[in-house]
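Q: What follows is a protein structure lacking sequence information:
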């Protein structure tokens, strides 16, 4: 009985503690929520004022009016962090004079100095955040300090630095491809290409050098650049990548040649078919189906004997689209009457270009 009373007392004590703790937590959270709402109104009003701010009549830059209350709140770390996030978000969504006004506000509030202090932090996430701010706010005067992080061993810092230099100086920022020793991941490449799509197009140089880089990921990225920007003058450089020792580089070269090709490209690809990996062989057949211009259909017909359905389908598609007589040759072949080709051909007929 006494043990039951002790357990009951402990349970009631824990319940009382939890209820008190939760009540206190909800009370504090309610206070912070009210504070955040006030801060958001204050910050939003400041950003609207900054975005539509005009210079003085004499054309000289003048300071954006800031209330005393907001200046006092700048010493509050929570408020300052909230302000920075909102300025960065606003800067990403506007351009031209509006973006310049936000940049002026950012500097006027001394937030650039805070970012530089974060850049010297030993915590990688703070360094990455500082680099992101410098890039987004267009602080070109700090380009040299950011550029040295483009080959940083920390993946996140390195990625943010590479994005930042593109924000700061556009296509010229890709010069970091000359010196990086780490691999550019697929996700990094996607982010870089997305960032480049927003940069005003200028003469993009250096792709030929990157196509022969010792860093395989740089070569792959250069192939994507050549493909995206239709650099036909690099055709021979792209073809040379078909002999690269990395199968991923060769696969990307095949994909690039699907868009950048000349009269004998299909024959060039077929010449390498036998010694390629299975996935790259599939890529070659898919490329031929797009490029066409196959001189000898019998070469393609010889690959129909494969037991793998995926390969058989890819070869059949290449035959049909690779030559104007391809469909006739395939239909007249005895293997077209057997499974699975007998089911594949009707579907492939609907895809004829």
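A: Looks like it came in fine. Because the structure is predicted, anything quoted here is derived from the model rather than measured.
Q: rest of the way, CA atoms for contacts and neighbours
A: Will do.
Q: Which elements pack onto the host helix or strand of residue 36?
A: Element membership of residue 36 [criterion: DSSP states H and E] is helix 2-51. Helix 2-51 makes packing contacts with helix 77-93, helix 96-108 when contacts are defined by 3 or more CA pairs under 8 Å, 6 or more residues apart in numbering; DSSP states H and E.
Q: can you list the residues that contact the following helix or strand past the shortest one?
A: So that's helix 96-108. Using DSSP H and E, the helix or strand that follows helix 96-108 in sequence is helix 111-119. Contact partners of helix 111-119, identified using CA atoms under 8 Å, 6 or more residues apart in numbering, comprise 84, 106-107, 126-131, 133-134.
Q: rewinding a little: can you tell me which of the helices and strands packed on helix 2-51 is most buried?
A: helix 96-108 (a mean of 18; mean count of other CA atoms under 10 Å).
Q: Other residues contacting that helix?
A: Against helix 96-108 from outside (CA under 8 Å, 6+ apart): 47, 50-53, 63-64, 87, 90-91, 112-113, 137-138.
Q: can we see that at 10 Å?
A: 46-55, 61-66, 83-84, 87-88, 90-95, 110-114, 133, 136-139 (CA atoms under 10 Å, 6 or more residues apart in numbering).
Q: Kindly report the same for stretch 222-240.
A: For stretch 222-240, the surrounding residues in contact (CA under 10 Å, 6+ apart) are 177, 189, 193, 196-197, 201, 204, 206-213, 216-221, 241, 249-250, 252-262, 265, 268-269.
Q: measure residue 75 to residue 110 for me?
A: The gap separating residue 75 from residue 110 is 11 Å, by CA to CA, to the nearest Å.
Q: go on, residue 183?
A: Look at residue 183 and residue 110: by CA to CA, they are 36 Å apart.
Q: Ok, residue 157 next?
A: Per CA to CA, residue 157 is found 23 Å from residue 110.
Q: Ok, residue 32 next?
A: Per CA to CA, residue 32 is found 25 Å from residue 110.
Q: cool, and residue 288?
A: For residue 288 relative to residue 110 (CA to CA), the value is 58 Å.
Q: Use this one as the comparison:
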């Protein structure tokens, strides 16, 4: 289907039906898996919307979101994210406060990726130390926002978050994405009670080539 030939929705559906014999939940899951794998390989195509519409994938994911199975819900979160189906933003938001920790975490991560309306609102909801996997996933989502042109300044959460692990990560991301305009916040973090926060602030200030008063740096190093 990913060729130069132009297909109608009916032709796509018929071709898919010929391949899988019967279009049902199982075969649609297989089809979505192929689309996700194809897109994860960074293969761009203007055929995605047509295929998604032809196979009624949005409706299929709607059913998975409403499933009693947590694994199906999680699959739907991840598939909606990869296929960039931001129409599910509000639906995913419902699960962001689930009592189930895994559902809540996956919903928040997917919401970060899909939402164009304050997607980082959950930064202040992280209530535990970030694992390396958490950091990798969050970095991927932040990169996606940057590619969309929606990456906001991270200073707000650095300034107000009570989670030192998150603060360290966000300060690191400020350096990675070369964000400007939060010099004062970074310099203030040189006097933070947490030594990891102070250390990362020094590294990020260096990456951004922000000059700081020598005495402040010496005092900070002594504190560390």
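A: That came through, no problem. Computed from a predicted model, the values in this text were never measured in an experiment.
Q: Among residue 157 and residue 110 of structure 1, which residue is more densely surrounded?
A: residue 157 (24 against 12; other CA atoms under 10 Å).
Q: What is the aligned counterpart of residue 165 of structure 2 in structure 1?
A: Alignment note (TM-score structural alignment): residue 165 of structure 2 maps to residue 217 of structure 1.
Q: Also residue 183 of structure 2?
A: In structure 1, the residue equivalent to residue 183 of structure 2 is residue 235, according to TM-score structural alignment.
Q: Where does residue 200 of structure 1 fall, secondary structure wise?
A: Applying DSSP H and E, one finds residue 200 of structure 1 in no helix or strand.
Q: show me what contacts it?
A: 170-171.
Q: wait, what's in contact with the residue most central in space within structure 2?
A: Most central in structure 2 under CA atoms, centre = their mean is residue 141, positioned 2.9 Å from the mean C-alpha point. Each residue near residue 141 of structure 2 by CA under 10 Å, 6+ apart is listed here: 81, 109-114, 135, 147, 151.
Q: what's the answer for residue 130 of structure 2, then?
A: By CA under 10 Å, 6+ apart, the contact set of residue 130 of structure 2 is 136, 138, 163-166, 168-169.
Q: helix/strand/coil for it?
A: coil (DSSP: H, G, I helix; E, B strand; the rest coil).
Q: Report the separation between it and residue 167 of structure 2.
A: In this view, residue 130 of structure 2 and residue 167 of structure 2 are 10 Å apart by CA to CA.
Q: At which residues are the helices of structure 2 located?
A: 9-20, 25-40, 48-54, 57-65, 70-82, 89-94, 101-114, 132-148, 155-160, 164-176, 183-188, 195-207, 214-223 (DSSP state H).
Q: Give me the residues contacting the second one.
A: Around helix 25-40 of structure 2, the neighbours that count as contacts under CA under 10 Å, 6+ apart are 2, 16-17, 19-24, 41, 43-45, 48, 51-52, 55-57, 60-61, 63-64, 75-76, 78-83.
Q: how about a cut-off of 8 Å?
A: Helix 25-40 of structure 2 is contacted by residues 20, 55, 57, 60, 79, 82-83 when judged by CA under 8 Å, 6+ apart.
Q: Ok, the fifth one next?
A: Residues outside helix 70-82 of structure 2 that contact it (CA under 8 Å, 6+ apart) are 32, 36, 39-40, 61, 64-67, 86, 88, 92, 103, 106-107, 110, 113-114.
Q: buried sites along it?
A: Across helix 70-82 of structure 2, burial judged by 16 or more other CA atoms under 10 Å covers 72-82.
Q: Once aligned, what mean separation remains between it and structure 1?
A: Superposing on structure 1 and averaging over aligned pairs (mean CA distance after the TM-score superposition for structure 1), helix 70-82 of structure 2 comes out at 1.4 Å.
Q: okay, and that helix goes to which residues in structure 1?
A: Using TM-score structural alignment, helix 70-82 of structure 2 pairs with 124-136 in structure 1.
Q: If you rank the contacts of residue 130 of structure 2 by neighbours, which is first?
A: Highest neighbour count within these, by other CA under 10 Å: residue 166, with 22 neighbours.
Q: what sits against the equivalent of residue 257 of structure 1 over in structure 2?
A: Counting by TM-score structural alignment, residue 257 of structure 1 corresponds to residue 205 in structure 2. Listed by CA under 8 Å, 6+ apart, the contact set of residue 205 of structure 2 reads 175, 183, 186-187, 211.
Q: 10 Å instead?
A: Contacts of residue 205 of structure 2 (CA under 10 Å, 6+ apart): 171-172, 174-175, 183, 186-187, 190, 211-212.
Q: Apart from its neighbours in sequence, what residue is nearest residue 67 of structure 2?
A: residue 73 (6.6 Å; CA to CA, 6 or more residues apart in numbering).
Q: The match of residue 165 of structure 2 and residue 153 of structure 1, how far apart?
A: Using CA to CA, residue 217 of structure 1 is found at 16 Å from residue 153 of structure 1.
Q: again, but for residue 283 of structure 1
A: 33 Å.
Q: more crowded one of those two?
A: Legend: neighbour count by other CA under 10 Å for residue 283 of structure 1 and residue 153, higher for residue 283 (23 against 11).
Q: Residue in structure 2 paired with the more buried one?
A: Using TM-score structural alignment, residue 283 of structure 1 has no partner in structure 2.
Q: got it, and residue 186 of structure 1?
A: Aligned by TM-score structural alignment, residue 186 of structure 1 pairs with residue 132 of structure 2.
Q: which residues touch that match?
A: Counting by CA under 10 Å, 6+ apart, residue 132 of structure 2 touches residue 138.
Q: Also the one 3 residues further on?
A: Listed by CA under 10 Å, 6+ apart, the contact set of residue 135 of structure 2 reads 141, 165-166, 169-170, 173.
Q: 8 Å instead, please
A: Contact criterion CA under 8 Å, 6+ apart gives residue 169 as the residues in contact with residue 135 of structure 2.
Q: mind checking how far it is from residue 175 of structure 2?
A: 15 Å.
Q: Residue 192 of structure 2 touches residue 198, doesn't it?
A: Yes. Between residue 192 of structure 2 and residue 198 a contact is recorded at 5.9 Å, counting by CA atoms under 8 Å.
Q: Which residue of the two possesses the greater neighbour count?
A: Of the pair residue 192 of structure 2 and residue 198, residue 198 is the one with more neighbours under other CA under 10 Å, namely 23 against 17.
Q: Now do the same contact list for that one.
A: The neighbours of residue 198 of structure 2, taking CA under 8 Å, 6+ apart as the test, are 189-192, 220, 224.
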